[in-house]
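> sequence and predicted structure below; questions after.
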Amino acid sequence: MATTSCWFLAFVWAVWWLPLMLAVPEEQQGDGCSAKRCGNLTVSDPFWLPDWEAGRSCGPLDFEVGCFHDNIPFLRSSGFDGYSGFSIMNISYEERNLRVVDLHKKSDFNVPNACNFPRLNTSSKLALPFKVNNSNPNLIFYNCTKAAANPDWAMVELTCLDATNAYVRAGVRHDATGAYAGYALEGCDAIVVPVVSSAGSANASNYEQLIQDGFLLTWDPVTDPI
């Protein structure tokens, strides 16, 4: 008799608990995956804004968009945490493009009458599936051990706190392979920074504004796992 009662109680408990177990995924996924606003930008599929309080997760980490101060949407850069990487100015879902600003590059030149020379190519901070759009021309920054011999390029000399012989040139065509040897200068380290396509013929002296205007990122379409 005692055994029968135990089985009956176990059955009742299972019937009562099973609907609750099945309801949890619905609660976790619910409206946490719907379109949301961050500042003036609508974030929707395939991007998503996490709901930290509810612990919701709506997709691959690569497509998570942060929202700094509930107002500034941003994409984290590879190898960095927190509010770093790329602030998002606009998203074109049809063309799979984001217009973003490299926050590190922007802060490098946020120094009155000077700059901090950039240390990394922008493309090196991108995690898959994101890549620089082929339409973007580039700025190339040079940090040289001595005054550079200008090979008939329209270069502008920079005043940087951590570089004596620093220069920048604009209008360099994007190369998806990263083969920029034709733009190398002897004795100089080069940093490649993409800018928007309208800057193709821009004057290098406008490099700060070009960086603030951002550039285009492209992402590959999301495919369901087989």
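Perfect, I can see it now.
> can we go C-alpha only for contacts and neighbour counts from here?
OK.
> how close does N116 get to M21?
Separation of N116 from M21 (CA to CA, to the nearest Å) stands at 54 Å.
> typo on my end, it should be D81
D81 sits at a distance of 34 Å from M21 (criterion: CA to CA).
> quick check: G79 touching S124?
No. No contact is recorded between G79 and S124 when judged using CA atoms under 8 Å, the distance being 9.8 Å.
> strands of the protein, start to end?
Counting by DSSP state E, the chain has these strands, from start to end: 36-38, 41-43, 66-68, 72-75, 86-92, 97-102, 130-132, 138-144, 155-160, 163-172, 188-194, 215-219.
> same list (the ones you listed) but as TSV, adding distance to N206 and mean neighbour count.
Conversion of the strands of the chain to TSV gives the following (distance: least, CA to CA, whole Å; neighbours: other CA atoms under 10 Å):
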stretch	distance to N206	mean neighbour count
strand 36-38	30	16
strand 41-43	27	17
strand 66-68	28	18
strand 72-75	24	22
strand 86-92	20	19
strand 97-102	16	23
strand 130-132	21	19
strand 138-144	10	24
strand 155-160	10	18
strand 163-172	9	21
strand 188-194	13	22
strand 215-219	15	22
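> compare those strands and give me the one nearest N203.
Ranking those by distance to N203, with CA to CA as the measure, places strand 163-172 first at 6.5 Å.
> packing partners of that closest one?
With contacts defined as 3 or more CA pairs under 8 Å, 6 or more residues apart in numbering; DSSP states H and E, the packing partners of strand 163-172 are strand 138-144, strand 155-160.
> burial of R56, as a residue count?
18 (other CA atoms under 10 Å).
> neighbours of the spatially closest residue to it that is not a sequence neighbour, how many?
By the measure of CA to CA, 6 or more residues apart in numbering, the closest residue to R56 outside its immediate chain neighbours is Q28, 5.3 Å from it. If you count neighbours by other CA under 10 Å, Q28 ends up with 16.
> surely Q28 is in contact with A54?
Yes. Taking contact to mean CA under 8 Å, the distance of 7.1 Å between Q28 and A54 places them in contact.
> any idea how far A149 is from H174?
H174 sits at a distance of 24 Å from A149 (criterion: CA to CA).
> tell me which of the two has more neighbours.
Summary of the neighbour comparison: H174 and A149, criterion other CA under 10 Å, with H174 having more neighbours (21 against 9).
> ok, the more buried one touching N134?
Yes. H174 sits in contact with N134 when judged by CA under 8 Å, with a separation of 6.0 Å.
> thinking again about what came up before, so what's the residue nearest to R56 up against?
Counting by CA atoms under 8 Å, 6 or more residues apart in numbering, Q28 touches 54-57.
> what's the closest of these to Y207?
Relative to Y207, the closest of these is S57; by CA to CA it sits at 38.4 Å.
> another structure for you, compare them:
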Amino acid sequence: MPPSSWFLTLIWVWCLPLMLVEAEEQQEEVCSAKCGAVTISNPFWFTDLETGRSCGSPGSPDFQLTCLNNSYPLLPSSVRVTLGFAILNISYGERSLHVIDLGKLQLLHDPPKPKIFNSCLPVWNTSTKLGRPFKISPINLELILYNCTEKAAARARREKELVRAKTMRCVNTSNTFVRAGVPYDPTGSYSGYALEDCAPIVLPVLPSGETNASHYERLIQSGFLLKWEPPPPEQSPLTELVPSHGD
């Protein structure tokens, strides 16, 4: 073998371990893991509770998820002592999440029953529980739950568009009513659907043909879509130290 070939071979043997280490480091940086059937990737991240290893570099706390029993990822609520959102699917290209509001799922008599449903926690409007990067997709319709006084309930029973929530738990089923098919209101006021002496709780649902209030259990269990804005790019320390031209 010519001397030049020996030299190239030695360089290759010497460089190969370094190349493998570099490739391994790059692979770890692009960490992609699954929780149940959902792939977790940037900008989302979570820590494996068994190994203590973080999937992806810990980024914005707004995008930190929890993997519940390796069954589905959970997006936490921004309101303390309230249930968050079970993620059924993530579309990274469209920056959308298909989620179920667990706070509303606890109202149903026969949901999947993990321990989190053992007690009745406060129920909030879904939009109130979202972190800063997340918004309700305007493609959704809205389901409104009304918790009425006795007098208001008597009036509500005469409303044809309202259905009494006979199968809900954690509420007074005699005075709780459901309205479905309400168009999405970006202001979140839904003032045109207010009922006197009835406290409303607003929940987005996926449009599915004729959205009937009597199907409220199926609508809640089917979930809805969220959109997210990507986190701002992180600045390196060197970038932060460079003075601007105006200084």
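Thanks, I have the structure now. For clarity, every value in this text was computed on a predicted model and none was experimentally measured.
> tm score of chain vs chain?
The pair, once superposed, lands on a TM-score of 0.76 when counted by TM-score structural alignment, normalised by the length of the first structure; 195 aligned residues with a CA RMSD of 2.8 Å.
> thinking again about what came up before, so for G182 of the first structure, which of the strands of the first structure sits nearest?
Proximity to G182 of the first structure, assessed across the strands of the first structure by CA to CA, is greatest for strand 163-172 (10.2 Å).
> so what touches the closest one?
Contacts of strand 163-172 of the first structure with the rest of the structure, by CA under 8 Å, 6+ apart, involve 116-117, 137-148, 153-160, 199-204, 207.
> let's see 6 Å
Contacts to strand 163-172 of the first structure, defined as CA atoms under 6 Å, 6 or more residues apart in numbering, come from residues 137-144, 146-147, 155-158, 200-201, 204.
> now the angle from it to strand 155-160?
Relative orientation of strand 163-172 of the first structure and strand 155-160, computed by axes from the mean of the first three to the mean of the last three CA atoms, to 10 degrees: 140 degrees.
> just want to know which of N116 and M21 of the first structure has more residues nearby.
The residue with the greater number of neighbours, taking N116 of the first structure and M21 and applying other CA under 10 Å, is N116; the counts read 17 against 10.
> next, the buried residues of stretch 43-55 of the second structure.
Neighbour-count burial for stretch 43-55 of the second structure flags 43-47, 55 (criterion: 16 or more other CA atoms under 10 Å).
> tabulate those (CSV), appending distance to L225 of the second structure.
Written out in CSV, the entries for these read as follows (distance: CA to CA, whole Å):
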residue, distance to L225 of the second structure
P43, 18
F44, 17
W45, 20
F46, 21
T47, 25
C55, 24
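> biggest separation within those residues, which pair?
Of all pairs drawn from the buried residues of stretch 43-55 of the second structure, the greatest distance, 13.7 Å, lies between P43 and T47 (CA to CA).
> how much space separates F109 of the first structure from P194 of the first structure?
Applying CA to CA, the value for F109 of the first structure to P194 of the first structure is 15 Å.
> skip the chain neighbours and tell me the closest residue to the counterpart of A127 of the first structure in the second structure.
Residue mapping for A127 of the first structure onto the second structure gives G131, with TM-score structural alignment as the criterion. With CA to CA, 6+ apart as the criterion, G131 of the second structure has its nearest non-adjacent residue at 5.4 Å, and that residue is S78.
> just give me the neighbour total for the one you found.
By other CA under 10 Å, the residues close to S78 of the second structure number 16.
> shouldn't it be in contact with K129?
Yes. Assessed by CA atoms under 6 Å, S78 of the second structure is found in contact with K129 at 4.9 Å.
> D175 of the first structure pairs with which position in the second structure?
Under the alignment defined by TM-score structural alignment, D175 of the first structure is paired with D185 of the second structure.
> so what's that match up against?
Neighbouring residues of D185 of the second structure by CA under 6 Å, 6+ apart: there are none.
> check P183 of the second structure too.
For P183 of the second structure, the contacting residues are L141, taking CA under 6 Å, 6+ apart as the criterion.
> 10 Å instead?
With CA atoms under 10 Å, 6 or more residues apart in numbering as the criterion, the residues that contact P183 of the second structure are 138-143, 190, 204, 207.
> can you point out the buried residues in the longest helix along the first structure?
Among the elements of the first structure assigned as helix by DSSP state H, the one spanning the most residues is helix 2-29. Of the residues in helix 2-29 of the first structure, those buried under the neighbour-count criterion (16+ other CA under 10 Å) are Q28.
> now it: how far from the chain's centre is it?
Going by CA atoms, centre = their mean, to the nearest Å, the spacing between the C-alpha centre of helix 2-29 of the first structure and its chain's C-alpha centre is 45 Å.
> one step back: redo the helices and strands packed on strand 163-172 of the first structure as CSV? Include distance to P225 of the first structure.
Below are those laid out as CSV (distance: least, CA to CA, whole Å):
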stretch, distance to P225 of the first structure
strand 138-144, 35
strand 155-160, 48
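> can you tell which of the ones you listed is closest to V101 of the first structure?
Comparison of those against V101 of the first structure by CA to CA identifies strand 138-144 as nearest, at 13.6 Å.
> the closest one aligns to what range in the second structure?
Under the criterion TM-score structural alignment, strand 138-144 of the first structure matches residues 142-148.
> before we move on, what about stretch 91-106 of the first structure?
So stretch 91-106 of the first structure sits over residues 90-105 in the second structure, by TM-score structural alignment.
> so how far is the matching stretch from its chain's centroid?
Here stretch 90-105 of the second structure shows a centroid-to-chain-centroid distance of 5 Å under the convention CA atoms, centre = their mean.
> next, count neighbours for the equivalent of S32 of the second structure over in the first structure.
Under the alignment (TM-score structural alignment), S32 of the second structure pairs with A35 in the first structure. When neighbours are defined as other CA under 10 Å, A35 of the first structure has 14 of them.
> run a quick neighbour tally on the residue lying closest to A35 of the first structure once chain neighbours are set aside.
When the adjacent residues along the chain are set aside, A35 of the first structure lies closest to S44, with 4.2 Å between them (CA to CA, 6+ apart). For S44 of the first structure, the number of neighbouring residues by other CA under 10 Å comes to 16.
> contacts only, for S44 of the first structure.
By CA under 10 Å, 6+ apart, S44 of the first structure lies in contact with 33-37, 65, 91, 93.
> Q209 of the first structure now?
Contacts of Q209 of the first structure by CA under 10 Å, 6+ apart are 106, 195.
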